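A.B. asks: I'll drop the sequence and a predicted model, then ask my questions.
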Amino acid sequence: MRQARVVYEGRTLTATPCATGVRLADGTELREEQVTWLPPGEFGTIFALGLNYADHVRELKFQKAPEEPLVFLKGPNALTGHRRVTHRPPDATFMHYECELAVVIGKTCKNVPRESAYDVIRGYTVANDYAIRDYLENFYRPNLRVKNRDACTPIGPWLIDKADVPDPMNLRLRTWVNDKLTQDGNTRDMVLDIAGLIEYLSGFMTLNPGDVILTGTPEGVADCKSGDRVVTEIEGVGSLINFIE
């Protein structure tokens, strides 16, 4: 099942996909542009992974991936929905997208062994975790201005039940900027896989329903300019559109 959260005629509603765009619970069918898209869930703690794809590690000229996961937290203010706008700071010289598989937790859990990790997942969605590299102190201590600006992380459009994604560790990830393909990777290239991330995080803190793990991005990041249309797509999960201003 795929579902989204949208605003239509002043009301926040649940929507599902249809041939024209979205179908509301009362059966009304609308084009994507006729609704305002919200993040597809009411999310809690947002975990973000850095340097979690081997090819991206090489792209950034690191000798090897971190020995422990490079994890930092994001505030809810950072999230925005499908077809929404993200602002490029006027002083930025390098702002890049990051196409990421987002894992949504479905159960309160702690100390989850990797063999049980998929039991605590609710589903998956697409995230585009923009980074403003000008503000980066180093990859192990990203400044708040790099990753926590308002609306710097589009997410959606759909939250997909885990049962509908049989192999999340073999999904193609792609990004287009103004219809030019700029990023093309696969989740199988994660340094620490989904089960390992859940085992690691739940080993020292409780995970709760609605918590989100952004699992990192492959190589191919490129600078985005005001006026760009950026599409981040994950095979079987969805295609997320964002506009830069």
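C.D. replies: Sure, I can see it.

A.B. asks: going by C-alpha atoms from here, please, whenever you check contacts or count neighbours.
C.D. replies: OK.

A.B. asks: Ile194 and Leu214 touch, don't they?
C.D. replies: No. Ile194 lies out of contact with Leu214 (CA atoms under 8 Å); the separation is 9.9 Å.

A.B. asks: Ile198 in helix, strand or coil?
C.D. replies: Using DSSP: H, G, I helix; E, B strand; the rest coil, the structure places Ile198 in helix.

A.B. asks: identify the residues contacting Leu240.
C.D. replies: For Leu240, the residues meeting the contact criterion (CA atoms under 8 Å, 6 or more residues apart in numbering) are 82-83, 126-128, 154-157, 231-233.

A.B. asks: how close does the residue nearest to Ile234 when sequence neighbours are not counted get to Gly220?
C.D. replies: Leaving out its chain neighbours, the residue that sits closest to Ile234 by CA to CA, 6 or more residues apart in numbering is Leu173, at 4.6 Å. Using CA to CA, to the nearest Å, one obtains 11 Å as the distance from Leu173 to Gly220.

A.B. asks: got any residues that touch both of the two?
C.D. replies: What both Leu173 and Gly220 touch, as defined by CA under 8 Å, 6+ apart, is the set 183-184.

A.B. asks: so between these two, which is more surrounded?
C.D. replies: Leu173 (23 against 19; other CA atoms under 10 Å).

A.B. asks: any buried residues in stretch 142-159, and which?
C.D. replies: Buried residues in stretch 142-159, counted by 16 or more other CA atoms under 10 Å: 142-143, 146-149, 151-159.

A.B. asks: would you confirm that Trp176 contacts Asp184?
C.D. replies: No. Contact criterion CA under 8 Å: Trp176 and Asp184 do not qualify, at 9.3 Å.

A.B. asks: which neighbours do those two share?
C.D. replies: With CA under 8 Å, 6+ apart, Trp176 and Asp184 have no common neighbours.

A.B. asks: chain neighbours aside, what residue packs nearest to the residue nearest in space to the middle of the chain?
C.D. replies: Centroid-nearest residue in the chain: Ala127, 1.9 Å away (criterion: CA atoms, centre = their mean). Excluding its sequence neighbours, the residue lying closest to Ala127 (CA to CA, 6+ apart) is Ile155, at 4.3 Å.

A.B. asks: what's the offset of the helix or strand where the one you found lies from the middle of its chain?
C.D. replies: Here Ile155, judged by DSSP states H and E, is contained in strand 153-161. Computed by CA atoms, centre = their mean, to the nearest Å, the chain-centroid distance of strand 153-161 equals 7 Å.

A.B. asks: another structure for you, compare them:
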Amino acid sequence: MTLSYVFPPPPVTSVPVRGRPERFPVHRIYCVGRNYEEHAKEMGFTGREPPFFFLKPADALVPVNDGETGTLPYPTLTQNFHHEIELVVAIGTGGAQIRAADAQRHIFGYAVGLDMTRRDLQNDMKKQGRPWDIGKGFDASAPIGPITPLEQAGDVAAADIWLQVNGADRQRSQIAKLIWSIGEIIEHLSAAWTLQPGDLIYTGTPEGVAAVGRGDLLVGSVGGLGELRVRVS
């Protein structure tokens, strides 16, 4: 039986893969909250709290090819549009109850991503004890560069992570400062959800988050994974 639909289904959301013609089809986007100690402090929290997660829709991605500058539309309803540079983990082999020691077997590769945030709306939701979706899961809230396959990525756990806005440093840290390591993140996530091939995990942002405006150029990187460039329009 051939399936028919009431309207054409949307195309598969996908991300380019460095050095390969095939693209990475995206299933879900998981994000880790407050996973660098100094960022937790700047947001008013301290200590190594248990990890927590939120999701963005797959079509919130803004994939940007190597050497190109993506366009990031300034979203509606906000006066406080924040950048958050992050290491992104791309899952190639799914599973549940994955141990941290086994997590690398499930990783396809890594990318540089931005978790863009309508901070004023997120803060309003926090005060009311309501979900953050309007502050985190809006259209074009997840720019991402090409995925570097695991075998080409080098020692990501020891890499630098940084973001500049209009050529000036905003965020600069090391992946080694993650409160919860990549393996621990995958262990916790896979205890709550069955991870699937095509899942992306935004692993958290270091300190220095701040507002951007129309015309600003954001350039970010994780060592060995190239640069992600986007301009706010």
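C.D. replies: Perfect, I can see it now. Fair warning: this is a prediction, and the values are worked out from it, not measured in the lab.

A.B. asks: circling back to that earlier point, need the overlap of contacts for Ile194 and Leu214 of the first structure.
C.D. replies: The contact lists of Ile194 of the first structure and Leu214 share Val103, where a contact means CA under 8 Å, 6+ apart.

A.B. asks: who has more neighbours, these two?
C.D. replies: Taking neighbours as other CA under 10 Å, Ile194 of the first structure and Leu214 compare with Leu214 leading, 26 against 23.

A.B. asks: I figured that one hits Ile46, correct?
C.D. replies: Yes. Using CA under 8 Å, Leu214 of the first structure is in contact with Ile46, at 7.4 Å.

A.B. asks: give me the residues contacting the strand holding Ile155 of the first structure.
C.D. replies: 1-4, 37-41, 78-82, 84, 86, 122-130, 237-240, 242.

A.B. asks: could you identify the helix or strand that succeeds it?
C.D. replies: strand 172-177.

A.B. asks: and the helix or strand following that next one, which stretch of the second structure?
C.D. replies: Using DSSP H and E, the helix or strand that directly follows strand 172-177 of the first structure along the chain is strand 180-186. Under the alignment (TM-score structural alignment), strand 180-186 of the first structure falls on residues 168-174 in the second structure.

A.B. asks: mean per-residue distance, that stretch versus the first structure.
C.D. replies: In the superposition against the first structure, stretch 168-174 of the second structure averages 0.9 Å from its aligned positions (mean CA distance after the TM-score superposition for the first structure).

A.B. asks: need the contact list for the alignment partner in the second structure of Arg133 of the first structure.
C.D. replies: Alignment note (TM-score structural alignment): Arg133 of the first structure maps to Arg119 of the second structure. Each residue near Arg119 of the second structure by CA under 8 Å, 6+ apart is listed here: 78, 80-82, 135.

A.B. asks: straight-line length of stretch 64-84 of the second structure, end to end?
C.D. replies: 16 Å.

A.B. asks: for it, buried residues please.
C.D. replies: 64-65, 69-75, 80-84.

A.B. asks: ok, residues contacting it?
C.D. replies: 16, 62-63, 114-121, 138-140, 143-146, 204-206, 209-214, 226-233.

A.B. asks: if we use 6 Å, what do you get?
C.D. replies: For stretch 64-84 of the second structure, contacts defined as CA atoms under 6 Å, 6 or more residues apart in numbering pick out 114-120, 145, 205, 209-212, 229-233.

A.B. asks: filter those residues to the buried ones?
C.D. replies: Here, 16+ other CA under 10 Å leaves 114-120, 145, 205, 209, 211-212, 229-232 buried among those.

A.B. asks: show me what Met169 of the first structure lines up with in the second structure.
C.D. replies: Met169 of the first structure maps onto Ala157 in the second structure, by TM-score structural alignment.

A.B. asks: now for its match: which residues touch it?
C.D. replies: 175-176.

A.B. asks: what does the one 10 residues further on give?
C.D. replies: Counting by CA under 6 Å, 6+ apart, Gly167 of the second structure makes contact with nothing.

A.B. asks: cool, and Arg170 of the second structure?
C.D. replies: Counting by CA under 6 Å, 6+ apart, Arg170 of the second structure has contacts 163-164, 208.

A.B. asks: picking that back up, and the gap between the residue nearest to Ile234 of the first structure and Ile155 of the first structure?
C.D. replies: Taken as CA to CA, the span from Leu173 of the first structure to Ile155 of the first structure is 14 Å.

A.B. asks: could you do Asp164 of the first structure as well?
C.D. replies: 18 Å.

A.B. asks: swap in Glu29 of the first structure?
C.D. replies: From Glu29 of the first structure to Ile155 of the first structure the distance is 22 Å (CA to CA).

A.B. asks: any chance of the contacts of Leu240 of the first structure in CSV, with distance to Met190 of the first structure too?
C.D. replies: Shown next, in CSV, are the contacts of Leu240 of the first structure (distance: CA to CA, whole Å):
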residue, distance to Met190 of the first structure
His82, 25
Arg83, 27
Val126, 16
Ala127, 16
Asn128, 16
Pro154, 21
Ile155, 20
Gly156, 21
Pro157, 23
Val231, 21
Thr232, 17
Glu233, 17
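
A.B. asks: can you get me the start-to-end distance on stretch 217-237 of the first structure?
C.D. replies: One end of stretch 217-237 of the first structure to the other measures 15 Å (CA to CA).

A.B. asks: what span of the second structure lines up against it?
C.D. replies: Using TM-score structural alignment, the partner range for stretch 217-237 of the first structure is residues 205-225.

A.B. asks: what's the answer for stretch 101-120 of the first structure, then?
C.D. replies: Going by TM-score structural alignment: stretch 101-120 of the first structure matches residues 87-106.

A.B. asks: good, wrapping up.
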